[in-house]
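Chemist: Just a sequence and a predicted model for now, questions to come.
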Amino acid sequence: MKSFSSIEWKSSAKNSWEMFKKGCGNIMPTLSKLSKAFLLPIALLPIAGVFLGVGSAIASNSVDGTFGYFFGSLLNKMGDVCFGNLPVLFCISVALAYTKDSGIAAITAVVGFLVMNGMQAALLHTQQADYSSIFVTIDGKKGYHQLYSLIEGTENKFEIKWDTLDFNLQDITGYFTKNNDLYTPVNSNRELIDAAGSVYYSLLWINKIPNGLITSNIGVNSLNTGVFAGIFVGAIAAKCYNKFHQTQLPSAISFFSGTKLVPIVTFVAVIPLSFIFMFIWPYVGMGLAAFGSASGDLPGGLDSFIYEIAERSLVPFGLHHVFYAPLWWTNAGGSIAEAFNRYDLAGLEVGSAKYNEYVKIQTEFVNIWIGNHVGTAVSWGLVTIGDDGKITNIFTDHTQAFLTIKTNISNQFPELWKSMGDQTMAYSVIAKINILNFTDLEALGLNIGRFQSGKFGFMLLGLPMAGLAMWLNVPKENRKEVMGIYFSAAFTCFLTGITEPIEYTFLFLAPWLFYGVHMPLAAISFLFAGLFKTHVSMTVSGGFIDYIVFGVIPYFGSKAMSAKSAFAILGVSAAMAPAYFFGFYFAVKYGNVMVPGRDGSSNVQLATKADYKASKGLNVDGSKIEDGKTSKASAKDAVEEARIQKATKIIEFLGGEANIVDVDACASRLRLTVKDGSLVDKDGIISLGGATGALIRGTNVQVVYGGEQEAIKPRMIKILDEQRKAKK
């Protein structure tokens, strides 16, 4: 047997490592585009969230039928409908991201999404029990103590088969079907139902699919896949477009050539995808729901702490949107239906430890819920109000009251009942705050906001104080010159939660600052936010605007959460301020990090050509500025000229037109795909000004601009088109 020498082993290991690096280099552009795709619908959420939050506050504090009520409901629904249709928005966005913003691909994605869900609707049906297997309970309030078999009667009514005891139909308190000694409730249509009266569904060979896993996707009753199915359909639509939009068919069917062929191919291509989801999603969905519940059982905000370590570590690569999407918008982040169903008493032995534990939780929930929603409790028959306006009677059977609340929510407010994901649930609760609020669900172990509210701790004061600490490390003679850079970035972070200008200032100078100081402190912020159960949601980032909309307004407007939930986050933020300040001050000082201005140069950003000529009293075209002023047209031309020249230089520093494969942008970065990453001059790009850093991973290049990338991208595309046409 031939031995494997150390030289051969080292050669093999080296080749394996090179293959691994090449694979990672190929994956990065794909994931980068996916992350960018997520930003398109996310960009819609801030305005939708503001409308939803403000509308809910107005409606909940107005009398039904008044102008304020209808106006608030109008704003509320305008925002709510965006969150209710996130799957199709993600579907369209993914298709656009992978096809250079093709409208044909977007339409095709919608077609594919409809076809996939339509197939599921055709095969989805409720489960019905045979008459021969149906039983009844008598005086069910005392438990399932006596069962009697039934036979089919006339006019769809049940006729009792008399047994040892006599009773009338009105004595029946419940209908059940028996299967393997397990009794499941059924309704008058013989449909299997859960304890809340919601029907179970069957799909192919899979039975007893919970009602929470079924929803209406743009009018089609199908599996509640969250954003997952939309992402896959969008990817298929993009693939079909890229491959077939220029296909020429034989003359007999040439009408269907090119872009007309794309939706036809996609129509067929989503068929296997639909079956895949039908085969596995009921199991995956129930598994994700179990994960969402189990992660919430971790002690002391540990789930929030672990989440932020993973999320923040992906920020430098622009992949954090991919990570948090399932936790924000699918049942991996929790489910309202699952929060209720996990305390179902069905199948538990009366008097057992678990039975008593669940009854105690149900009692606590009912007491909290009635205290928060007296008006709704009266309309649901759980309490009565005397002439003096005080509660005169409270429903004493808390288990039955819990079931009543659960049944009414699932039947009357299906969108609230079926909402899943940390952010989706938060917005659904805000939309129906008179039915359910954050403290109600807290009693059921559902800590909404656990994957969101921790950001306020380090975005309101933490990172701004880090900016102050870096500025104080700049020599005194240079501080005045660079003050605007630091303080504008700090204020932007505080107001809007946009962290890139500060984060990338130290990330590319000293990555250990990001991973060794910033990431641990951010995770601690999440830990305490989760520990204090701060249910403050957000749009994208945890700035002051989001705090007002999702913390202050819900608290003062409709008491959606407790004072601790609304304001503890300010305490966390106050604690993060000195932690970030001293952590960054000493790390920058003793780590000798050359933050902008500390290297002895006050010129930390290069001027544009327009700035230079303006200082000489000239317009961009070289003509003299009359009366010391430039016309609006000249000023506009000057700005455009500077942008074009900057875009041209960026192309040069990327290795020229021949090395550039794709140009794209997201909220804060210019995202590029090149043929050879070694040809990219990162320092040259940064020297042009405006960029706080650049990242090169294989063929994927990201340049952080903050907002300027939206102006650079279209000009680069235009210049590249002109350069390529000139070569033909």
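Modeler: Thanks, I have it.
Chemist: make it CA atoms for all contacts and neighbour counts henceforth
Modeler: Noted.
Chemist: and Leu213, what is it in contact with?
Modeler: 223-225, 282, 285-286, 418 (CA atoms under 8 Å, 6 or more residues apart in numbering).
Chemist: Find the pair from the residues you listed with maximum spatial separation.
Modeler: For the contacts of Leu213, the maximum inter-member distance is 14.5 Å, found between Pro282 and Lys418 (CA to CA).
Chemist: what's the residue nearest to Ile134 when sequence neighbours are not counted in contact with, if anything?
Modeler: Among residues not flanking Ile134 along the chain, Thr177 sits closest, at 4.4 Å (CA to CA, 6 or more residues apart in numbering). By CA under 8 Å, 6+ apart, the residues touching Thr177 are 129, 133-135, 183-186, 192.
Chemist: Check it against this one:
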Amino acid sequence: MSNANKSTIWEFLQSLGKTFMLPVALLAFSGILLGVGSSFSSSAVKTAIPLLDNNGLQYLFMWMTKIGLVAFIFLPVMFAVAIPLGLAREEKGVAGFAGFVGYAAFNLAINFFLTVAGVLDNPTARAAYSVKNIIGIESIDTGILGAVIVGVIVARLHQRYYTFKMPDALAFFGGARFVPIISAIVLGVVGVFIPYIWPYFAAGINSIGHIIEKAGVFGPMLFGTGERLLLPVGLHHILVALIRFTEAGGTMDVCGQTVSGALNIFYSELSCPTTTAFTPEVTAFLSQGKMPAFLGGLPGTALAMYHCARPENRSKIKALLISGVVACVIGGITEPLEFLFLFVAPVLYLIHAILTGIGFMLMGMLNVTIGNTDGNLIDFLVFGVLQGTATKWYLVPLVAGIWFAVYYGVFKFAITRFNLKTPGREVDNTAVDEELQAVFVNESGKGAAVLAALGGKENITSLDNCITRLRLSVNDMNLVDDAKLKALGALGVVKLDKHSLQVVIGTQVHLVKNEMQAIISAS
């Protein structure tokens, strides 16, 4: 692989957003454990299902609840490790280890400042600095933002120093071993200055929270619409993390602890034995807002595209659409359906984004209280149905049904009225051949062809993937053959700037990426 181009802002932000997926995926799974464990151990469920009220099962549910807290309790340190791990091109294990070392040094340096300044012995000062126990260290609670700062700094240090050569007498400390050393030193210095500048960071995040709060019922709508609009360029993870994990998503006292971030608050309420109901203002930014579009609207879109396809092509696109609906409803992965119409009808995508935002707003206005992250059928069952009727889960099928009808009507009218070339409407059948059907089923063997369509291995300067897309940097964007990529089954090609692009493949994208990486590495 040739020397990498200088990182652009777009490339950096999309890469940073991609690194969030590792801790967020664990968080989603941990949330399911926490939801199942807490619901089946509640007195209401034990009364309704006496079979569950025995020691063996209750110990199991208690264990699930405890293990489910792992991602919630240690989320900042997970971000500090995951960011350098995800951004590193080589020596990823060292990068992750250095992330933990840097995070520990960062908090120890803050503790040094607080000790010297006499803050730790002054209850009023402790409260002013938001002192908490962070991985066993009394430090300022910088939350996810502090972890992101640490992760980015460590990632840059790793990129610069993992091949650093020391003098022969100190050669043992050179190369990859030098990365955690320099990370500890640099983050140790940064941590000393954090108490001086952190109030400004906190004020900025709080101002975002105040804007959302002042928006009232429109706050969740702005969030839901903004998240969809940022999705095509891969920056939605940053907005989502801001609301889920920082003061921008609200701050509350739960079980005697001050908790910030919509998802953090929800998990705290879920695990608190004295909590009898979830806070609607918090869950309004979580799973429930996605459910009208994910469980109703996008499946309606798929049916509209199927009915609008040419009769001779319907059998060829059926697998594509069904796979997209399954990914959306069961997994909460929407790109396979959204990218079918994003590029042929951007206005329809804008309408979809607005309707998604309205879904967020409506769920909040109806006081539905279903939390977690994905907005899929699993969240609906675990965090809605299993938590009892207080969540008002029974309103979700009603609203999703309405969204299904609205999406179906809008999309069918627009596709036929404006002759939009959604899948199956092309006269040339090559655009809907078996390769297109296989996008979500079997990507084996496509790596070489996709690599050739991207201009060959010499044109690739960086290669990675997220859930559904290849994320690349190339030397020459003119060598990228969009038409050939789409003929191979790509749902879309997003060019962020003259070097950075994303190729939307589908949920089996990792197979394509691994094949491409093997070809590149073999050179």
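Modeler: In hand now; what should we look at? Please read all numbers here as calculations on a predicted model, not as lab measurements.
Chemist: And the TM-score between them?
Modeler: The TM-score (TM-score structural alignment, normalised by the length of the second structure) is 0.89; 505 aligned residues with a CA RMSD of 2.8 Å.
Chemist: Out of the contacts of Thr177 of the first structure, which end up buried?
Modeler: 129, 134-135, 183-186, 192 (16 or more other CA atoms under 10 Å).
Chemist: Show me which pair in these is furthest apart.
Modeler: Most distant of those, by CA to CA, are Phe135 and Leu192, 12.5 Å apart.
Chemist: before we move on, what SS does Met305 of the second structure have?
Modeler: Of the three states, Met305 of the second structure takes helix under DSSP: H, G, I helix; E, B strand; the rest coil.
Chemist: what's the longest helix in the first structure?
Modeler: As far as residue count goes, and with DSSP state H defining each element, the longest helix of the first structure is helix 6-60.
Chemist: just to revisit the earlier point, export the contacts of Thr177 of the first structure as a markdown table, with columns for distance to Pro475 of the first structure.
Modeler: As requested, the contacts of Thr177 of the first structure are exported to a markdown table (distance: CA to CA, whole Å):
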| residue | distance to Pro475 of the first structure |
| --- | --- |
| Ala129 | 80 |
| Ser133 | 85 |
| Ile134 | 84 |
| Phe135 | 84 |
| Tyr183 | 77 |
| Thr184 | 75 |
| Pro185 | 75 |
| Val186 | 77 |
| Leu192 | 74 |
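Chemist: hmm, back to that, and the buried ones among the contacts of Thr177 of the first structure, which of them are in strands?
Modeler: 134-135, 183-186 (DSSP state E).
Chemist: export those residues to JSON lines and tack on distance to Ile650 of the first structure?
Modeler: Converted to JSON lines, these look like this (distance: CA to CA, whole Å):
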{"residue": "Ile134", "distance to Ile650 of the first structure": "74"}
{"residue": "Phe135", "distance to Ile650 of the first structure": "76"}
{"residue": "Tyr183", "distance to Ile650 of the first structure": "69"}
{"residue": "Thr184", "distance to Ile650 of the first structure": "67"}
{"residue": "Pro185", "distance to Ile650 of the first structure": "67"}
{"residue": "Val186", "distance to Ile650 of the first structure": "67"}
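Chemist: and of these, the nearest to Asp683 of the first structure?
Modeler: Closest to Asp683 of the first structure, out of all of these and judged by CA to CA, is Thr184, at 68.0 Å.
Chemist: Aligned to Ala414 of the second structure, what sits in the first structure?
Modeler: For Ala414 of the second structure, the aligned position in the first structure is Ala587, judged by TM-score structural alignment.
Chemist: Please pull up the helix or strand immediately following the helix or strand harbouring that match.
Modeler: Assigned by DSSP states H and E, Ala587 of the first structure falls within helix 563-590. Sequence order places helix 609-615 as the next helix or strand after helix 563-590 of the first structure, per DSSP H and E.
Chemist: Show me what that following helix packs onto, helices and strands only.
Modeler: Contacts defined by 3 or more CA pairs under 8 Å, 6 or more residues apart in numbering; DSSP states H and E place helix 609-615 of the first structure against helix 632-653.
Chemist: What residues of the helix it packs on count as buried?
Modeler: 634-635, 637-653.
Chemist: residues in the second structure aligned with the next helix or strand after that helix?
Modeler: Sequence-wise, the next helix or strand downstream of helix 632-653 of the first structure (DSSP H and E) is strand 660-665. Using TM-score structural alignment, strand 660-665 of the first structure lines up with residues 460-465 of the second structure.
Chemist: Check the gap between Ile172 of the first structure and Leu147 of the first structure for me.
Modeler: 10 Å (CA to CA, to the nearest Å).
Chemist: list residues touching both of the two?
Modeler: Joint contacts of Ile172 of the first structure and Leu147 (CA under 8 Å, 6+ apart) are 136-138.
Chemist: can you put those residues in CSV and add distance to Val374 of the first structure?
Modeler: As requested, those are exported to CSV (distance: CA to CA, whole Å):
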residue, distance to Val374 of the first structure
Val136, 34
Thr137, 32
Ile138, 32
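Chemist: and which of these is nearest Lys208 of the first structure?
Modeler: Val136 (20.3 Å).
Chemist: That closest one: neighbouring residues, count only.
Modeler: As a burial measure, Val136 of the first structure scores 23 neighbours (other CA atoms under 10 Å).
Chemist: And it? What does it align with in the second structure?
Modeler: Alignment note (TM-score structural alignment): Val136 of the first structure has no counterpart in the second structure.
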